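K.L.:
I'd like to go over a predicted model; first the sequence, then the structure.
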Amino acid sequence: MQDKPSLNRRNFLGNITKAGILGAIGLSPVARVAAATTEEEMREAEKAFTEGEHAFLCQPYLQNPGPTAMTVMWMSNKPTYSWVEYGETNALGSTARNIQAGIVDSYDRLHSIRLSNLKPGTTYHYKVLSKEITEFRPYKLTYGETITSDTFSFTTPAKNPKEVSWLVFNDIHDRGADSFPHLMALNKDPYDFVFLNGDMFDYQEDEQQILDHLLTPLSKTFAAEKPFLFTRGNHETRGKYRRELANYFDGPYIFAKQWGPVHFTVLDTGEDKEDTHPVYAGIVDFDEYRRQQAENLKQVVLSPAFKKAKFRVVMMHIPHYYSGDWHGPMECRKHFGPIFEQSKIDLFIAGHTHRPGIHQPVAGQHSYPIVIGGGPKDGNRTLIKVKATEKDLSLVMLKDDGSEMGRVDLKSKRG
């Protein structure tokens, strides 16, 4: 099954370099491949990737949900040819792989396969398979072991659902192995997806950090059967691996999405300091980035989907109020605040401050509730739960001991 082009990570060295699997002594396997100058050296270098047991580095996780499509992503520890088997029963029966310009994606460790032509509101069962490629020559390809995941299931959104429910996490700060399962256990209600509202990390150093602190705990906790969406916080703009982070998700940090009665607008707020601050060393331009988003936002709020939605919800990491007078929050207020007011949004959800709170509308500032999730430390962590029908929207913020911190209840202003 041919599908959309996947992310830009198909070059062998570019892909393997992202692994972050450096040797403790001498040259790493990555460096050995890069330094090889003869066929013999290349064979010896690539042999480093065939040693040890072939295994998945994380369970599959779901991305970019739609009524007729779902993306399945996962990672293996060896370069492979990979595919997804799926169907409406445990017998599966269909196979999906990515094809670009006649070439099937392969010799990868990070896998992203879009299942398309699905039925809305339908449960599908699936498993992922990765066949190791032990040798890849121009005229000879040798396969090794094939590994297979457990069988999981997911349900596609209905075409025009009457309600939608979602959960929000923010400011986990590299504590995902503990915080994700703990906070998820507080939820007892059905939900359609999870939204990660920035600062999942302190900064990005390598792939192992992404696996250990995000992908592995998420896939073990829920993400093999429920999709998650993600936008950056200011801490996701830091570290030498920051540019590669986007490769691990199917979807941009900025998007507008209609799901039943709710129109979601998600923005990427960038850094909280001036672009000229010494810590950025002259290699950021978030002021222009926010200005461009504001121009795009002006078009989003003119769209029929936005205008007709029963509820208009904005989610972004840095709140434009209740976040002090730092440069980033004030830029967000200048660029985004007037558009939020003019377009009459109904609800705003953010994080960043580590000071959880629900701020009701204030005349002359914001005409909608501003909800700010908590921080990473025990006792300050929060789970935000939201459910919307065509008439009502309810939001509940829970502390990490399960007690209710506050809530928002709204009626639709659009009949």
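P.N.:
That came through fine.
K.L.:
from now on I want contacts and neighbour counts done on CA atoms only, so please keep to that.
P.N.:
Fine.
K.L.:
ok now the helix or strand encompassing residue 65, how far from the chain's centre?
P.N.:
Remark: residue 65 resides in strand 56-66, with elements defined by DSSP states H and E. Here the centre of strand 56-66 is set off from its chain's centre by 10 Å, with CA atoms, centre = their mean, to the nearest Å.
K.L.:
again with stretch 225-235
P.N.:
3 Å.
K.L.:
pull the residues that contact it.
P.N.:
Stretch 225-235 is touched from outside by 61-65, 152-154, 192-203, 249, 251-254, 266-272, 316-318, 352, with contacts defined as CA atoms under 8 Å, 6 or more residues apart in numbering.
K.L.:
now, the residues you listed that are in strands?
P.N.:
Those of these mapping onto strands are 61-65, 152-154, 193-197, 266, per DSSP state E.
K.L.:
geometric centre of this structure: which residue is closest?
P.N.:
Nearest to the mean C-alpha position of the chain, by CA atoms, centre = their mean, lies residue 230 at 3.3 Å.
K.L.:
picking up where we left off before, could you dump the ones in strands among the contacts of stretch 225-235 to TSV with distance to residue 403 and neighbour count?
P.N.:
As requested, the ones in strands among the contacts of stretch 225-235 are exported to TSV (distance: CA to CA, whole Å; neighbours: other CA atoms under 10 Å):
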residue	distance to residue 403	neighbour count
61	29	24
62	29	26
63	30	26
64	31	17
65	31	23
152	32	16
153	31	17
154	30	21
193	22	21
194	20	20
195	21	17
196	21	21
197	21	28
266	28	23
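K.L.:
out of these, what pair is the most spread apart?
P.N.:
Based on CA to CA, the longest span within those runs between 152 and 266 and measures 28.6 Å.
K.L.:
the stretch 1-150 of the chain: helices as residue ranges?
P.N.:
For the stretch 1-150 of the chain, applying DSSP state H, counting those that start in this stretch gives helices covering 12-17, 29-35, 39-47.
K.L.:
the first one: how far from the chain's middle?
P.N.:
Taking CA atoms, centre = their mean, one finds the center of helix 12-17 at 22 Å from the center of the full chain.
K.L.:
check stretch 265-274 too.
P.N.:
16 Å.
K.L.:
for stretch 254-261, same thing?
P.N.:
With CA atoms, centre = their mean, you get 15 Å for stretch 254-261.
K.L.:
for it, buried residues please.
P.N.:
254, 259-261 (16 or more other CA atoms under 10 Å).
K.L.:
which residues touch it?
P.N.:
Contacts of stretch 254-261 from elsewhere in the structure, counted by CA under 8 Å, 6+ apart, are 160-164, 231, 263-268, 300, 305, 309-311, 388-390.
K.L.:
okay, one more to line up with it:
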Amino acid sequence: MNKNIINGPYLLDPHDTQITVAWETVASEPFKVTARAADGTEFFGDVCCRQEEPCREYPKGAFLYTAVIRDLVPDTEYAYMVSGNGEVAAASFRTLRREPQSIHLLTLSDSHLFHNNEAFKKAVTEEKPEIILHGGDISFGTGYQHDQYKDNWFHKISEILARTPVYYIHGNHDDGPFYDAFFAAPQGRTVHTPDGGNTFSFDYGPAHFTLIDSNPWGLFEMNAVNSEVPLDPETRRHIDDILRWVEEDLTSPAARRAKWRILMMHHPYTDSFNNRYIVPIAERCKAQLVLGGHLHYYVKAVSVDPKVGARTVYVCEGSAQDPEAEYTKNTGEKRLLSEFPEVVATGRSNYGILDVTEKTLTYRLYGFLENGSKKLVDTICLTHDEPDIRLTDIELRRLDNNGNVEIRALAENRGTAMAEVSISLFDNKMEHTINLFGNEENSQVVTLEPGEKRKVESVYQAMQPGEHLLCVGDTELRLVVFEPTQLSFAHMRVQPGRGESADCMVAGIEATNNLDHEIFVSVPLYINQRIAETKSLFFRAHEKRYIEFHYKFQQGGEYQVSIADQLPKEVSIEGGIRIIPRILDKSGRGHTALLHGSPKVREIDGHMEVALEQYGDYIEIPASRDLEAPQGFTGMVWANIERLARASEMGHNPLMVRGKSVGWGATYCLRMVVERTGGLKWGICHDITEYSWQGGEAKVGSWAQYTMTFDKKAGGDSYCDGQQLAHVAGVSAESEIRQWADQPIFVGYSYIGHVIPDIGRPKYFTHLPGRIGQVRFYEQGLTAEENREICENPEAEGPKREALAVWLDFRNILKVGTHTTEWRHPAIYNTSFKTQKKYWRFTQLKARTNLPLQAGLKATVEVSDDMATVKGSRQIVLKNGTNYVDLSGLPEAQFLRIVTEFSAEVGPDGTFVPELLSYQVVASNGRDFTDMFWSTRPDWERGRFTGAVGFPPVDRLRDYPEYTDVIHG
């Protein structure tokens, strides 16, 4: 083996008369590539060389060589050699057959760390595929890390790659120069491509393959949307160009001649942008199979359009990384993916075997077991025959006078391939196709394999008032439809206010007038099952309108909200105030941190630590423009990570994060997280690029200093106890590091997943189970020497003192505070009250609290006539729960305020904080009386806060099951 060769040789873009050989070297030298047939005939490759981008291992940049060997004989075995300076790398390949009647391929995606490599090599050896298709995400970190490709791909299956050609497409983790150097550029020399080898097509046997780079929308447009920035015009043009080329390719003479049209890209059918861009093209151009990856589990779907059905099948391959083999078929009870009724199976798989003849396409999905053996997960069989679904035992049953009819039938697939069940119903001779079955909320597509039977049921509504004759097959039902319900409702949304409107809520719904004439109706808003408001509205015949309620709450808390006949949704209105212990900042910059939850704070062996044990335990460094670091920064966390995430928990456990999400978009400024496998992930985002990298393993069960530093010019570096773990190159001076200055820096907590526009955050959150010993943040990137000096002397200020913006002092935690309400008049203040000496009597205080035994709350009720002089006061020690206090001993007055003293306990037994939920004061004036409330955020904010009193965060420990967000790699 040539010692200069560091990766390869590996094979690309096979044909019947040519193939591409590629290899990577440390240094450039003259190479020769020779292919020799069994009869001794030699063929020489056309060699070219390209220098790569510099990286940590090769600061001057390694060299990528390719050799295209042409004029070969089809279906022939060749031994080939790559020779240079007298040394040789040798292997063999077989050219493709010319116009074969059948083809045999292997597919995989998301190989990442590729722990399955040994089992995969065995599977390839057994299957002997002519071509391998890789659906992207070779890297586990980023395409800006050279070692990711060397360690996770080339060195793990080098013998396979030297003998079996592979086609590659971009994954989101592959974005960067090294994927381009290894795969896109060499492919681009010979494939049919519009963009240099990222998107391309080829024909083999009875199939036309179109491989699409979905990153421009699945990564970059998604990043822009999640990052709340406009997509740049260049990327928009690139997306339009790719989509235009794909449709032209699928309608080309070659594609039209092919018996099968197969699409492959990294992002799956369920990706919102793929669903918007690729699905219409695939179905319009009659592609039969669309392959994706990215989700790390298996998904099988068909078209939701009954005219297409299972003529187009969508498959998301599972991850090839770890052994997994599972299968779940839809049963009709609940959708497998809530927003995709057309998903008919899910599971886990590692690779696929694709066999294609002129008449059939068979796709077998396999997973590996822990012992390395393979297990068949699913088989998809397609033919060109028309679907043949037979319906028997058909029943039509009237449900009400509004035209709702239940349809039941036994469906049997008598065809030769998987088919989607659909029912043709004739309503007064007008045909309606029904392909969603089950209850409305979980209605779903049903597919049957050849010979399979299944009972299906659905509901059809005859809309027009009058007589109807419904026919399904030979089964008929006559019914009279009365005038329908005036209004029907759908798509109810409930959104709490923020800031000054935190005591408000917006609730909206779409209403439809189902009648043929105008109506004037009232639509009710329900709060906790009681009518809170109504809107009287005029609707024209069959008008559809969005109705919106704006409601102001008097008290904070949890409320059930519904409109008209819809099921209620829960809304949280910010209410109480509490002690949130403040960790003081030794940097001198005043970036006091908040201690959330009930963590233990203790001293062990002379060092302070904060134990984050529960999901609500974490540290928050509040958002501040003073923490912006446009040229670079450094984050440091001393931590003892006690365990990794369990299978039932979210991964990406956060050491330090700033941004709207820990991933899935350019949604963060900095990221230091622990994968559920123990690997460490790091990253920044610049412009609309998520610039992340992988490196190192967490020291589970022992203390370590974890550091991430980034500088635009020097790049990014990661360290554990001063030892460098990973490095990525810098970015251009014009690039803008996303600051997310309106977001806190979290230690031990983060949101995770895609940002959902309706709620302005991801669906999920993630937590770090561990102990924190020290936290620092610098507004500059530190060098390895500077980081090592701080690691070795953690109690000292260390270098770059001027850049140190946060240095938390766990010995100095503020745990007391005071809230003083504004002076409040019981009713609208009228100056005549003062001249007439018409005073108010304050008779009772009702206070609601959450008060642990270790914490305290003291209230002083004060009254005044001029909001300056206290006329009288009453001191109260509040207890846990609801307190009723007699205030009749206070003198009559014009104004009242309440001063509340809070005290918490923070120590080795945990953090115990008092929470004041509400005050209610009853005031009377002659025959009139009123209630004065302090119970919502705007109520409290009209007063004055001192010390550690503040508002608990809203919804940080809540998931939103009503939204679909598939967490993936």
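P.N.:
All right, it came through fine. Note that the structure is a prediction, hence the values are computed from the model and not measured.
K.L.:
that older thread, can you redo the ones in strands among the contacts of stretch 225-235 of structure 1 as TSV with distance to residue 358 of structure 1?
P.N.:
What follows is those, written out as TSV (distance: CA to CA, whole Å):
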residue	distance to residue 358 of structure 1
61	31
62	30
63	29
64	29
65	29
152	37
153	35
154	33
193	22
194	20
195	18
196	18
197	16
266	19
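K.L.:
so which of those residues is the closest to residue 142 of structure 1?
P.N.:
Closest approach to residue 142 of structure 1 among those (CA to CA): residue 61, at 28.2 Å.
K.L.:
what is the neighbour count of residue 538 of structure 2?
P.N.:
By other CA atoms under 10 Å, the residues close to residue 538 of structure 2 number 13.
K.L.:
returning to that earlier point: which of the ones in strands among the contacts of stretch 225-235 of structure 1 sits closest to residue 76 of structure 1?
P.N.:
Looking across those and measuring by CA to CA, the closest to residue 76 of structure 1 is residue 61, at 13.0 Å.
K.L.:
out of the ones in strands among the contacts of stretch 225-235 of structure 1, which comes closest to residue 122 of structure 1?
P.N.:
Distance to residue 122 of structure 1 across those (CA to CA) is lowest for residue 154, with 8.2 Å.
K.L.:
what's the match for that closest one in structure 2?
P.N.:
Per TM-score structural alignment, the equivalent position to residue 154 of structure 1 in structure 2 is residue 93.
K.L.:
my guess is its match meets residue 74, correct?
P.N.:
No: counting by CA atoms under 8 Å, residue 93 of structure 2 sits too far from residue 74 to count as a contact (11.4 Å).
K.L.:
which residues in structure 2 does the lengthiest strand in structure 1 align to?
P.N.:
Ranked by residue count and defined by DSSP E, the top strand of structure 1 is strand 69-87. Mapped onto structure 2 using TM-score structural alignment, strand 69-87 of structure 1 spans residues 18-36.
K.L.:
any buried residues in that stretch, and which?
P.N.:
Quick answer for stretch 18-36 of structure 2 (16+ other CA under 10 Å): 18-26, 28, 31-36.
K.L.:
going along the chain, name the strands of the stretch 251-400 of structure 1.
P.N.:
Using DSSP state E, counting those that start in this stretch, the strands found in the stretch 251-400 of structure 1 span residues 255-259, 262-266, 311-315, 347-350, 357-359, 370-372, 382-388, 392-399.
K.L.:
what's the closest of these to residue 290 of structure 1?
P.N.:
Using CA to CA, the strands of the stretch 251-400 of structure 1 put strand 262-266 closest to residue 290 of structure 1, at 12.5 Å.
K.L.:
residues contacting that closest one, please?
P.N.:
For strand 262-266 of structure 1, the surrounding residues in contact (CA under 8 Å, 6+ apart) are 164, 231, 253-258, 305-306, 309-316, 388.
K.L.:
got the angle for it vs strand 255-259?
P.N.:
Put simply, strand 262-266 of structure 1 runs at 160 degrees to strand 255-259, going by axes from the mean of the first three to the mean of the last three CA atoms, to 10 degrees.
K.L.:
quick one on the thing from earlier: which of the contacts of strand 262-266 of structure 1 are buried?
P.N.:
Buried among the contacts of strand 262-266 of structure 1 by 16+ other CA under 10 Å: 164, 231, 253-254, 305-306, 309-316, 388.
K.L.:
coming back round to it: number of nearby residues for the nearest residue to the match of residue 154 of structure 1 once chain neighbours are set aside?
P.N.:
Of all residues not flanking residue 93 of structure 2 in the chain, residue 163 sits nearest, at 5.0 Å (CA to CA, 6 or more residues apart in numbering). For residue 163 of structure 2, the count of nearby residues is 19 (other CA under 10 Å).
K.L.:
report the buried residues of stretch 293-300 of structure 1.
P.N.:
So, applying 16+ other CA under 10 Å, buried residues of stretch 293-300 of structure 1: 293-294, 297, 300.
K.L.:
give me the mean deviation of it from structure 2.
P.N.:
Compared with structure 2 after the fit, stretch 293-300 of structure 1 shows a mean deviation of 1.2 Å (mean CA distance after the TM-score superposition for structure 1).
K.L.:
which part of structure 2 lines up with that stretch?
P.N.:
Alignment of stretch 293-300 of structure 1 against structure 2: residues 242-249, by TM-score structural alignment.
K.L.:
please name the nearest non-neighbouring residue to residue 176 of structure 1.
P.N.:
Counting by CA to CA, 6+ apart, residue 213 is the residue found nearest to residue 176 of structure 1 once chain neighbours are left out, at 4.9 Å.
K.L.:
counterpart of that neighbour over in structure 2?
P.N.:
Counting by TM-score structural alignment, residue 213 of structure 1 lines up with residue 152 in structure 2.
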